[in-house]
Every structure is written in C-alpha cells, then in structure tokens.
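In: structure for this input, please:
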Amino acid sequence: MASVKLERIIEKMKLENLTPELDISKIKITQPDINRPALQVAGYFEHFEATRLQIIGFVEYTYMESLPRERKEEIYARILSCDIPAFVFCRELKPDELFMKTAIENNVPILMTKKATSAFMAEIIRWLNVKLAPCISVHGVLVDIFGEGVLITGESGIGKSEAALELIKRGHRLVTDDAVEIRKVSDDTLVGSAPDITKHFIELRGIGIVDVKMLFGVSSVRDTQTIDLVIRLEDWDKEKEYDRLGLEEEYTEYLGNKVACHNIPIRPGRNLAVICESAAINHRQKKMGYNAAQELYRRVQESLLRKRDDEEDD
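Out: Prediction:
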C-alpha cells in the first residue's frame, strides 16, 4: 500500500510542529482523504475515520474553546486515544494547554499552518491524491508536446529515445525516458513521472547516457505530465493493413483508464518527431471539437449527394 511519511507532509505543506518532543519518524499517511472532527468534538464517534489527518478550522476551534473544562477532559481523552496520525490547526490557531497535554500523553502530533482551512484542505487533498494514487511502471518515453502528454511505446531499440531527443530539439519537453511511472489520480486522469534515479536522463545507443537538463536547459524538461495520447511504434509490415483515415479512435488501457492510441509503423525516411507532433496537434483538435477524418467523410458524402442529384436532373 502506498504511503507518505508525516515528515514529508510537514516539509511540503510548511507546517509548524507544536509537539517536537514526539517521535514522528514512523508515522505514515495511507489515504488522501482528510477529516474535520466537528461531530467528534460534539461527542458523536460513530463512523469516525481516525486514520485520516484531522483538520481543525475556526468553527471547531471556537466550539472547543466554549466547552467547560470537565467536558473538554472527556472529549479530548476520547478523541486523542484513537490511532490518529496527526491534528492540523489552521489559521495559526493554537490549541489550549489541556489539548496539548492530552495529545502528548497519547503520542498524537499537533501541527499548525497559517493557511485558511478550505485552502489548506484543497491543497493537501490534491497533493495526497497524486502521491497515494495507484501506480504502475511501463517501458516507454513521455514527452510534453504542445501541452499534450504523449507516451511513446514500442519494442526496445525501435527509436523511442531518438524521437524524444528530436522533439526536445524542436522545443518540446521531456518527462521521462525508458521507465514511466503512471499514477491514476482520478477516473479520467493519468499522470506520468520519472523514477528519481533516471530523471532527466536519456539513453542513446552508441552514445550512452545524456543529461537533457544540462544539455538543453531547464525549459526542456518537466517533472510530471498528464498522459493524453499513446503512440505505439512498430516495425513496418507490408502485409498488414494500417488505418489511413482514423475515423474510428483506438484506445489502450492503463489502471482502468482508457487513453487514445495510435499505432505508427516505422520505416527508413519517416520523420518520427514530425509524426508525433502532428498526432499531438490532431488529438488536441479532436478535444476541441474538430475531427479531420469526419470532415473528409462529410465532404465525400456531400459530393456523392450532389452527383446523384445532378444525374437525376439530367
């Protein structure tokens, strides 16, 4: 199961640790959802998701402050005795001494942020959704072409890295070469990234390892990119019939998400970089509502109808 260390969350979200005496090195978050324990503070503990990060906003804080001491002792003891990874107080709200004392006794870290509650919740949920998303690794090259994430796949040695290098020289950006980590961040979105070890490197047979970031500058690389299109390279087979119109969209599937896919035959003289650029622009046009193949089909149908009408008039 994917997890994120609490220390990493504190670093990423710039949180202040109000309980530095507690050891948080082994605390991990395993789900992207968070919880605002308003009902629990009021005494209702049915269906309490204690394994989530607990977020305290202004409403929960003012209610806690209004409770008499006896009620605070009862509620604090019950809620902090659960296996909670951490409490986060927003808007720089500081918990009272009784809450801090009970939290330390139960080894529950207390964190604080300057951000407003809604803004912090949106940011941490989005970040955790990416970090904890289902993930697979596939063999290929991921390139950002005109804002479209194009995953180039194919057998080893077919020319994926060479195509990526030419695309970089034409002003596009490399995400990863050889190994692509694909994360399903939603039912509609796949995000690709590079393993830390091979980030920004390309392997070229006969030359070796090339550092794209050092050679072409920081504008030639990016860390992550949504996967919008898959281009599968294959050796040209003269016996095989290839799609020449593109009326019917083909798809491939990763982690249950469908992605548009083109099978591109390779033979000497074909410029892979230009083909990949054209495929990316064409895919972008389709998303904007224009399909060149359907437009050609419409023109042919209109031409046939005009021809038939002319014959009937004669």
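
In: drop to CA atoms for contacts and neighbour counts, all remaining ones
Out: Will do.

In: and the end-to-end length of stretch 174-186?
Out: Length of stretch 174-186, first residue to last, CA to CA, to the nearest Å: 23 Å.

In: buried residues in that stretch, which are they?
Out: 174-185 (16 or more other CA atoms under 10 Å).

In: touching, Ile202 and Leu215? I think so.
Out: No. The criterion here is CA atoms under 8 Å, and Ile202 misses it with Leu215 at 11.2 Å.

In: with neighbour numbers in mind, choose between these two.
Out: Neighbour totals were compared for Ile202 and Leu215, and Ile202 leads with 21 against 9 (other CA atoms under 10 Å).

In: checking my notes, the more buried one in a helix, right?
Out: No. If the criterion is DSSP: H, G, I helix; E, B strand; the rest coil, then Ile202 is strand and not within a helix.

In: who are the contact partners of it?
Out: 161, 176-178, 209-212 (CA atoms under 8 Å, 6 or more residues apart in numbering).

In: here is the second sequence; please produce its structure so I can put it next to the first one:
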Amino acid sequence: MTNFVTVSQLVEDNELKVYSGEELLKDKKVITSDISRPGIELTGYFDYYPSERIQLFGQTESAYSRSMTSNNRYKVMLELCREDTPALLISRNIQPSKEILQAAKEHNVPVIGSTLPTTRLSSMITEYLDEKLAPRESIHGVLVDVYGIGILLTGHSGIGKSETALELVKRGHRLIADDRVDVYQRDEKTIVGEAPKILNHLLEIRGIGIIDVMNLFGAGAVRSKSEIQLIINLENWSADKNYDRIGTLEDKRTFFDVDVPQITVPVKVGRNISIIIEVAAMNYRAKKMGYDATKKFEDNLGLLIKENEAKTKNDGEGK
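Out: Down below sits the predicted model:
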C-alpha cells in the first residue's frame, strides 16, 4: 500500500494558508516528496508534466503568468489542474490570480500558500514529505539520547532495557521511546527513531507500571525523535561466550539500506549498565572526531613489539 499525506495534514503541520478548496483538503493525497515548479508548462509544454506532484508557484512563475493574456493563463491553469494534482502551492504571500482560482475550482484542486520565500518553502515541504512518506518499521527496543547520541537499546524482554533507560534519565539524559520504536529512513545515511503516539513520553517499569517521564522529570528528560547512531544489544552474561575486550570486532544492523554500528554488552550482577552506555556514547563521539582508542592500543602494541625485537637483536649481537 502506498504511503500518502493528506493536503489537510500538510497545511496544518506547516502552517500554510488556504486560498480555495478547503473542503477538498482531507481527500487530496500527496504520494511523492518531489515538488514541481511549472516553468516550462506555463509555455504550453505538457508532454512530460508530473501532475502527481505539488505544483509550486514562486515569484518567477507568478511574474511570467501575469505577462500572459487572461485567456491563455486560464487555459494553462486548466492543463495544470489534473485529477491527481494534490495542490497548487504559492510562495511569498503572492495572491493567486482569478484564472488560477477558477481553474482549480473547476478541477477540484486546492490552492494553498505561504509567506516563505520559494526556495525555503520548497526545502521545508520536501523535508516534511520525505519524513512522512518514508518507509517505516516498528521494532522492539528502547531509544535514548545520551550526550546527544541516539542509542537504541535492544535485547530480550526482561533484560532490563527500560530500567536502564530510567537510570539514564535520572543521570540527565533523555528518553525518546520505550518498548516500541518507529524507525524510518530520513536520507541515504540517516535512520531516525520515534515513539508511537500512544507511547509518547511513557516508560514501563515492571513492578511499578507505566510512568510518565515528562511529568516526573520535566520536559528536558524527553525528546520526540532522534537519529539512531549506535545500537547496544543487551544480553545475559554467558561464561561460554567470548566478548569483545579490545573493540576490534565490528558489528552492524541494517535498517532499509542504512548500516548502523552495533555492540553487544553482557548483563550480569555488579555491572552498571547505564555507566557503560554513557562510556559507549562518549567513545562513539570520540571516534567520530578522529580518536580511536583501539587503534592507539594497537599502535602502542606494535611499537612495544618492535622495541622488544630490537632489544633481543642487540642482546644477541652483544654476546
């Protein structure tokens, strides 16, 4: 099933004004984030007209249309307003001509507008539609913001993800989602997670029940969404399993076509998982800034080996 956004949602979420066709907004659907600026169409060329896109009129398009005769302007606007055209969008608070309003009314196309400059408006609407129309996946886990790093906690039910998130909130970090995380791809390199509306700001603690984190800890303890930059998988400690002790084992999890780094943290009595997660966040940030403690250890180890080899060689020659 194709994702869509109604023009009504578009208008409400982006504070757009409605010039005409308000009764059509809930029925008109936007199915693509691409926006068209109908420059060549105003000259009468419609062989490759992307009618399923929002048609954006800026200062250039509006000025050109004003240079046309009323009859020609009306004919072109009739061609622009197709059955699958979601809306005509006008920037810079430019008032639509009577020909635009008449043609749009005849073909049931709403006319909406904004005070923003054309480029900014196009960028804002495109980003909004990219987010709303992106493929989504609901996964089991807890998403937290630790030192500005979006960390997704995964693991079997009962491993302590929610309790760890609560401890992190008490330590000044922020909760994004508990139990279920809605994940979508924002662009070619970015995965974003947010809470389902029904679970927004809520945290489930076994033995206590549901708590409202924003109500208990304040607005600074929650975020609505965050980029997922690191996954920490919590699992019960097993003496038979070899865990990464140096940081050379690289794991990842793929969402859609984006790879997100993943580490596994064993859980057992005596380990402070929240502090470990804080350190993991700081270590991730350090790597992004170009400092890799694992590489430094390997470099130091290499130097030590060379020094020992040189010493052994010198001792052999001395004999």
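
In: just the buried residues of stretch 174-186 of structure 1: which are in strands?
Out: Members of the buried residues of stretch 174-186 of structure 1 lying in strands (criterion: DSSP state E): 174-176, 179-184.

In: any idea which element Leu301 of structure 2 lies in?
Out: Under the criterion of DSSP states H and E, Leu301 of structure 2 resides in helix 293-318.

In: just the helices in structure 1 please.
Out: Under the criterion DSSP state H, structure 1 contains helices at 6-13, 38-41, 58-66, 69-80, 97-105, 117-131, 160-169, 212-216, 272-287, 292-313.

In: average distance between the longest one and structure 2?
Out: Following superposition, helix 292-313 of structure 1 is found to deviate from structure 2 by 1.0 Å on average (mean CA distance after the TM-score superposition for structure 1).

In: of the helices of structure 1, which approaches Ser25 of structure 1 most closely?
Out: Taking CA to CA, helix 6-13 is the member of those nearest to Ser25 of structure 1, at 6.7 Å.

In: give me the distance from that closest one to the chain's centre.
Out: How far helix 6-13 of structure 1 lies from its chain's middle: 18 Å, per CA atoms, centre = their mean, to the nearest Å.

In: try stretch 36-50 of structure 2
Out: On CA atoms, centre = their mean, the centre of stretch 36-50 of structure 2 falls 32 Å from that of its chain.

In: how about that stretch: buried residues?
Out: Using 16+ other CA under 10 Å as the test for burial, stretch 36-50 of structure 2 gives 36-39, 41-42, 50.

In: tell me the two of those residues that are most distant?
Out: Leu42 and Pro50 (13.4 Å).

In: ok so, going back, between the helix holding Leu301 of structure 2 and helix 273-288, how many degrees?
Out: Orientation check (axes from the mean of the first three to the mean of the last three CA atoms, to 10 degrees): helix 293-318 of structure 2 against helix 273-288 gives 70 degrees.

In: contacts only, for Leu18 of structure 1.
Out: Neighbours of Leu18 of structure 1 in contact, by CA under 8 Å, 6+ apart: 109-112.

In: now Asn3 of structure 2: closest residue in space, sequence neighbours ignored.
Out: Leaving aside its sequence neighbours, Asn3 of structure 2 sits nearest to Leu133 (CA to CA, 6 or more residues apart in numbering; 5.6 Å).

In: wait, that neighbour touches Ile31, no?
Out: Yes. With contact defined as CA under 8 Å, Leu133 of structure 2 counts as touching Ile31 (7.3 Å).

In: common neighbours of those two, please.
Out: 3-5.

In: for those, which one is nearest Ile139 of structure 2?
Out: Nearest to Ile139 of structure 2 among the shared contacts of Leu133 and Ile31 of structure 2, with distances taken as CA to CA, is Asn3, at 19.0 Å.

In: before we move on, the earlier item: what's the most buried one of the helices of structure 1?
Out: Mean neighbour count (mean count of other CA atoms under 10 Å) peaks for helix 160-169 among the helices of structure 1, with a mean of 20.

In: other SSEs contacting it?
Out: Helix 160-169 of structure 1 is packed against strand 141-145, strand 148-154, strand 173-176, strand 201-204, helix 272-287, with contacts defined by 3 or more CA pairs under 8 Å, 6 or more residues apart in numbering; DSSP states H and E.
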